[in-house]
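[1] Here you go, sequence then predicted model.
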Amino acid sequence: MKITDSQLYKYVPKAEKLWLSWLPTDEEIPEHIFSKRFERKMKRLIRNQRRTPRIRKIFLTAKRITAAVLVLTMLSFSGLMTVEAYREKFIEMITEVMDDLTHFKIFSSWNESIRMGEIIFGYLPEGMSEVERMCDEETQGQIIYFEDLDGKQLRIDIQLVTEETDYEIILDTELVDSTKV
């Protein structure tokens, strides 16, 4: 079946009247209430569109410059406040990595009198149990030895790092089995 232009001109107005008769009247349609946020955005958009494009570009550039200055000011201020005030409080570490060993040197400029707290391990390798614990009151250090049933040993050396003390350790990358020594 082929629809011609004359048929369309004849039947479309009837279909339009039929379709419109099914729609509710204007009184039956509830009025939409827009959110406050939407209303603010629309007012801002209308106010912005009243300005000329040149003025809008000037406002946008001014906003960007203000934001950049604010970010730079905040970064400068926070950098100045944190570097000197907190730099001395943190532990500094120098690491040298060679082919067969790693050398750690840990030091701090902490000069307040503090004591080392109790050391409790949340995890140890399976079968390991504490064999010996040696405490040094002068350096506030501890050496804790663990051993499993196969004779494998684990040594943990802990030392409080302050202004008076520093700590150095050299780790050999070759694994040594204590049962073969």
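    Okay, I see it. Residues are numbered from 1 along each chain as shown.
[2] From here on, just use CA atoms for contacts and neighbour counts.
    OK.
[3] how about the helices in this structure?
    With helices called from DSSP state H, the chain shows them at 5-22, 36-50, 53-87.
[4] Turn those into TSV, columns for mean neighbour count.
    Output for the helices of the chain, formatted as TSV (neighbours: other C-alpha atoms under 10 Å):
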stretch	mean neighbour count
helix 5-22	10
helix 36-50	11
helix 53-87	11
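[5] Comparison target below:
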Amino acid sequence: MARGKTLTCALALSTVLAAQPALAGGWKTVAEVGRAGLVAAAFGGAAVQEDWNGVLQAAYSVGITAGATYGLKELFPEDRPNGRGDDSFPSGHASISFASAAFLHQRYGWQYGLPAYVVATTVGVARVESDHHHWYDVVAGAALGTATAFLFSTKYDDKVQLFPWGDTKGGGLAMNVKF
């Protein structure tokens, strides 16, 4: 239970940190800090709980989301509302933020997912308010990130754990099952 409280504190801290820059640096900074806070909460929360399978699932969720996002940007170039580039669709900030939030939701439950979705939504609003994206860029990024996380994340079970390993001859995963 103490580890769950640690994850809650990490998520709360990332939420507070995401809100603070709005006072000083504007919407662009809110999006940057919010996205970074959510990624840190996803990876850090799993690591603090020694949930190495969760770390791998977060890596798959965020990594594949990032790859798909940047692939779509190349396939469907669209001008940004501020006129600075043609890589508006989909929003990378939104896709990464929602992948992190959906991972937290899928892996650890709504108690962690709900505040994470609030932060991710704030990131999306910030990207529209700062004229970096159209609303539909953010919606597409949110859908992509959420779908990817739900595809690669499972509910946390401390009775079954996977551990990555590697040496000079190869690598793989080892499984530990508690009875």
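    Arrived safely, thanks for sending. What you see is a predicted model, and the numbers here were worked out from it, not measured in a lab.
[6] And the TM-score between these chains?
    After superposition, the two chains reach a TM-score of 0.20 (TM-score structural alignment, normalised by the length of the second structure), with 63 aligned residues with a C-alpha RMSD of 5.6 Å.
[7] May I see the helices of the first structure arranged in JSON lines, with distance to residue 172 of the first structure as well?
    Formatted as JSON lines, the helices of the first structure follow (distance: least, C-alpha to C-alpha, whole Å):
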{"stretch": "helix 5-22", "distance to residue 172 of the first structure": "87"}
{"stretch": "helix 36-50", "distance to residue 172 of the first structure": "65"}
{"stretch": "helix 53-87", "distance to residue 172 of the first structure": "31"}
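[8] if we compare these, which one ends up closest to residue 159 of the first structure?
    Closest approach to residue 159 of the first structure among the helices of the first structure is made by helix 53-87 (20.7 Å; C-alpha to C-alpha).
[9] quick one, the closest one and helix 36-50 angle?
    Orientation check (axes from the mean of the first three to the mean of the last three C-alpha atoms, to 10 degrees): helix 53-87 of the first structure against helix 36-50 gives 120 degrees.
[10] is it true that residue 173 of the second structure lies in a helix?
    No. Residue 173 of the second structure: not assigned to a helix; according to DSSP: H, G, I helix; E, B strand; the rest coil it is strand.
[11] Around it, count how many other residues there are.
    By other C-alpha atoms under 10 Å, the residues close to residue 173 of the second structure number 12.
[12] Equivalent analysis for the one 4 residues further on, please.
    Here the number of neighbours of residue 177 of the second structure (other C-alpha under 10 Å) works out to 9.
[13] before we move on, what about residue 146 of the first structure?
    So residue 146 of the first structure, with other C-alpha under 10 Å, has 19 neighbours.
[14] Surely residue 161 of the second structure is within a helix?
    No. Using three-state DSSP, the assignment for residue 161 of the second structure is strand, not a helix.
[15] Compare the helices of the first structure and give me the one nearest residue 171 of the first structure.
    Distance to residue 171 of the first structure, taken as C-alpha to C-alpha, is lowest for helix 53-87 among the helices of the first structure, at 27.2 Å.
[16] which secondary structure elements does that closest one contact?
    On a contact count with 3 or more C-alpha pairs under 8 Å, 6 or more residues apart in numbering; DSSP states H and E, helix 53-87 of the first structure meets no helix or strand.
[17] Looking at the helices of the first structure, which is nearest to residue 105 of the first structure?
    The nearest among these, by C-alpha to C-alpha, is helix 53-87 at 17.3 Å.
[18] re the thing from before, of all the helices of the first structure, which one comes closest to residue 96 of the first structure?
    helix 53-87 (21.8 Å).
[19] next helix or strand past the strand or helix carrying residue 36 of the second structure?
    The secondary structure element spanning residue 36 of the second structure is helix 27-48 (assigned by DSSP states H and E). Sequence order places helix 52-75 as the next helix or strand after helix 27-48 of the second structure, per DSSP H and E.
[20] Show the subsequent helix or strand relative to that following helix.
    Downstream of helix 52-75 of the second structure (by DSSP H and E), the next one is helix 92-108.
[21] Can you check what angle separates that following helix from helix 52-75?
    150 degrees.
[22] hmm, who's touching whichever helix or strand comes after helix 92-108 of the second structure?
    For helix 92-108 of the second structure, the following helix or strand on the C-terminal side (DSSP H and E) is helix 110-129. Helix 110-129 of the second structure has contacts (C-alpha atoms under 8 Å, 6 or more residues apart in numbering) with 8, 11-12, 15, 18, 27-28, 30-32, 34-35, 38, 93-94, 97-98, 100-106, 133-135, 138.
[23] helices and strands around the following helix or strand past helix 110-129 of the second structure, which ones?
    Sequence-wise, the next helix or strand downstream of helix 110-129 of the second structure (DSSP H and E) is helix 135-152. Judged by 3+ C-alpha pairs under 8 Å, 6+ apart, the packing partners of helix 135-152 of the second structure are helix 52-75, helix 92-108, helix 110-129.
[24] Kind regards, and thank you for your time.
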